[in-house]
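Visitor: for reference, the sequence and a predicted model appear below.
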Amino acid sequence: MSEILTVPVGLGDRSYDVLVGPGALDAALERLPAFFPRGRAILVTDRNVAEQHLGPVSEKLGSIGLKTQPVIVEPGETAKSWDGLRHVVDALLDLNIERSECVIALGGGVVGDLTGFAASITKRGVDFIQIPTTLLAQVDSSVGGKTGINTDHGKNFAGTFHQPRLVIADMDLLATLPRREQLAGYAEIVKAALIGDAPLFDALEADGAGVMEGEALSRAVAAAIAFKARIVAEDEREGGVRALLNLGHTFGHAFEAEAPKTAIRHGEAVAAGLGLAFAYSAHRGLCPAADADRVADHLKTVGLPHGATSLAHTSWDASRLIARMRDDKKNQDGRITLILARRIGDAFIDRETDEADLTRFVESQL
């Protein structure tokens, strides 16, 4: 077994560990019985993940005396809905879950967000454990306790902050992940470097396209998780510095909302948003143009979009994108809030965006 890195998320009596590396699930087995006093593990997953991973994971849990009771949801963002939430909560209640038990979320970000939200409201709160099966979920949504579902008003507009008890980022689970999904997850690793870790970006840049392979990827995943853990420990509920983790997301969520369903991945939208956030920072004279160019070049090198025209969907309307950005949860006093950058590794919260200037910039990028 490869060395397993333990990344602590320091939140007082709600602190937990993130176990990172190939074989992390095997390394976690000795910890798990304490979370399941009834000798069973209620496990929420989607139909696609179940086909790949439910059997092997259940076998591992069985080796320590835990019987798996699965709750299956449909794959894709449509599961993150009021109907999807009701389905999971009703399943937990049908199984007569007790507040002393944990629920396992086995899957990507959709399963983790949905399961965490359901756990947070069932019997006024039961614990859960994250076993993310996508690179995106490993480096982003599984760490930090943000749960939620999508509503008619937007993505993740209903949810809670509910921290997991343990996160198991087993990179062996990524073996079945298509290349496109791996790249989408890599966008969140780049994001961490661009926010506040310039040496990490230097290392990613030096690895080039090879950063997606073997030990280079393992190191990058661990570094990104450690960075996010520090931010979450400092600002759990996104009242300050944690908002920086939305770098690229204001643009990215607008792309996701305006694109046809399944046309682009979340990580692809974020990657395009990262490129635009740096390009807009340079446009405003806040960031050297050379830094914006480095960001775009690295995204292109690894095979990710770097702007609106490099996404799989390219038919955009600037006014509609700006309208989506007006609905962003970070906004205050009716003004669009953006996460921008002074340089690579130095992001900041900008609440002084001039919407007319932003509109002209977006139009120029389409």
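Guide: Here it is on my side, so go on.
Visitor: from here on, contacts and neighbour counts on C-alpha atoms
Guide: Noted.
Visitor: ok, which stretches of the chain are helices?
Guide: Applying DSSP state H to the chain gives helices spanning 24-28, 47-49, 55-62, 82-94, 109-121, 135-136, 179-196, 198-207, 214-234, 249-258, 266-283, 289-302, 318-326, 355-365.
Visitor: to Pro164, which of those lies closest?
Guide: Among the helices of the chain, the nearest to Pro164 by Cα to Cα is helix 109-121 (7.6 Å).
Visitor: packing partners of that closest one?
Guide: Applying 3 or more Cα pairs under 8 Å, 6 or more residues apart in numbering; DSSP states H and E, one finds that helix 109-121 contacts strand 40-46, helix 82-94, strand 102-107, strand 127-132, strand 149-151.
Visitor: tilt between it and strand 40-46?
Guide: Angle between the axes of helix 109-121 and strand 40-46 is 140 degrees (criterion: axes from the mean of the first three to the mean of the last three Cα atoms, to 10 degrees).
Visitor: next one for the comparison:
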Amino acid sequence: MQPKQDHLNVELGERRYPIVIEEGSLGSMDLSPWVAGEQVLIVSNETVAPLYLEQARASFPGSRVDEVILPDGERYKTWETLNRIFDVLIDKQHTRRTTLVALGGGVIGDITGFAAATWQRGVDFIQIPTTLLAQVDASVGGKTGINHPQGKNMIGAFHQPRIVVADPLTLGSLPPTEMAAGMAEVIKYGLIRDEHFLSWLEEHMDHLMAMQPEPLKEAIRRSCECKAAIVAEDEREAGVRALLNLGHTFGHAIETHTGYSDWLHGEAVAAGMMMATDLSERLGYLNYNDSVRVRQLLIRARLPVNPPEGMSPVHFRALMQVDKKNVSGRVRLVLLRALGDAFVTEDFDPEAFEATLNHFCHPLD
């Protein structure tokens, strides 16, 4: 592992923005230098706001701070919820020099970022992620958007934050299922790009799930380093950034099938990564022991390794066919050439793909 570093940068040519990973930063760090004008709108949800809203407000001394509190859950990442943000911006007379602040998990970050990208054709925003999944993945990279009933994240924009402030102390308020869901994205980084990190995760997974501060901070830092490097190389997913979608094509199908309510994003991605691993083995890239390593690590992280009961190959095929990453009507997948070495392809053996679906699912009666 490399030396610890609490402040990272996402390098985007002439643009850059910092990622701050620091205990106690929420409420104690003055974020005024990253505020465009005098107006701030904090967007949070009914779960996070009672815990951290007042601390977040303290980060903006001298600004006029308004707030909007949204319902909690992936199923609320919709046009209707987005309009609630616009309603407050209009009612409180916010201008194009306002700054939006996302205080919460991945859903809040996505919807706030999309509101910032589209309010008066684009304003600044700040990410204050309070879940593990958001701190290691969703808050970094500028992907914003909302869901459509027929597909996950179908509507959105690339819009980078001015700064990301990740306070690991906020993770203490998470239920175990949310911690596990975030760990799926941490494991993803080891699988796609860094086998040494994967081995480190195998060594420290029990410590991570026990919320030990130093291993947890190290996992956040290492994940953000990987994400920042990939985004710097490919901001708008024209190439290498697509590797970040390991397990996501299968996972998004699960989320859409369950109506964005029964499964957390990280849970769906975990099952999707297991399916991608199985397909990689069937295609001859991985061996049986590789698949066992992935399965055991996911189970130790208390993540599902199978899709929901009742989801059939027919469901997967139909939902994966409309995934936004597809090319010319062909399903595009991230697979593993080896553990720590991922690649993107739409050229895979359809029989192996069907075998994977049949292995994990039951056909419709």
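Guide: Arrived safely, thanks for sending. Because the structure is predicted, anything quoted here is derived from the model rather than measured.
Visitor: give me the TM-score for this pair.
Guide: Scored against TM-score structural alignment, normalised by the length of the second structure, the superposed chains reach a TM-score of 0.93; 356 aligned residues with a Cα RMSD of 1.7 Å.
Visitor: can you tell me the centre-most residue of the second structure?
Guide: By Cα atoms, centre = their mean, the second structure has its centre lying nearest to Ala138, at 3.3 Å.
Visitor: look up how far Thr112 of the second structure lies from that residue.
Guide: Ala138 of the second structure is 12 Å from Thr112 of the second structure, where distance means Cα to Cα, to the nearest Å.
Visitor: make CSV from the helices of the first structure and add distance to Gly159 of the first structure and mean neighbour count to it.
Guide: Formatted as CSV, the helices of the first structure follow (distance: least, Cα to Cα, whole Å; neighbours: other Cα atoms under 10 Å):
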stretch, distance to Gly159 of the first structure, mean neighbour count
helix 24-28, 28, 19
helix 47-49, 23, 17
helix 55-62, 28, 16
helix 82-94, 10, 16
helix 109-121, 6, 27
helix 135-136, 19, 26
helix 179-196, 21, 23
helix 198-207, 32, 17
helix 214-234, 17, 19
helix 249-258, 17, 24
helix 266-283, 18, 27
helix 289-302, 31, 19
helix 318-326, 19, 18
helix 355-365, 28, 14
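Visitor: tell me which of these lies nearest to Leu338 of the first structure.
Guide: Among the helices of the first structure, helix 249-258 comes nearest to Leu338 of the first structure, with 6.7 Å by Cα to Cα.
Visitor: determine the set of other helices and strands touching the closest one.
Guide: Secondary-structure packing of helix 249-258 of the first structure (3+ Cα pairs under 8 Å, 6+ apart): helix 266-283, helix 318-326.
Visitor: what sits up against the longest one?
Guide: Applying Cα atoms under 8 Å, 6 or more residues apart in numbering, the contact partners of helix 266-283 of the first structure are 136, 183-188, 191, 247-253, 255-256, 287-289, 291-293, 295-296, 299, 304-308, 310-311, 339-342, 361.
Visitor: translate Pro178 of the first structure into the numbering of the second structure.
Guide: Superposed on the second structure with TM-score structural alignment, Pro178 of the first structure falls opposite Pro175.
Visitor: whoops, Leu358 of the first structure was the one
Guide: With TM-score structural alignment as the criterion, Leu358 of the first structure lines up with Phe353 in the second structure.
Visitor: just checking, Ala259 of the first structure touches His313?
Guide: Yes - counting by Cα atoms under 8 Å, Ala259 of the first structure touches His313, with 6.6 Å between them.
Visitor: looking at those two, which is more packed in?
Guide: Ala259 (18 against 15; other Cα atoms under 10 Å).
Visitor: and the more buried one, how close does it get to Gly273 of the first structure?
Guide: Distance, Ala259 of the first structure to Gly273 of the first structure, using Cα to Cα: 14 Å.
Visitor: hmm, back to that, ok, which of the helices of the first structure comes nearest His162 of the first structure?
Guide: Nearest to His162 of the first structure among those is helix 109-121; the distance by Cα to Cα comes to 6.1 Å.
Visitor: distance of the residue nearest to the centre of the second structure from Gly329 of the second structure?
Guide: Ala138 of the second structure is 27 Å from Gly329 of the second structure, by Cα to Cα.
Visitor: what does Leu336 of the second structure give?
Guide: 22 Å.
Visitor: which of those two has more neighbours?
Guide: When Leu336 of the second structure and Gly329 are compared on other Cα under 10 Å, the one with more neighbours turns out to be Leu336, at 26 against 12.
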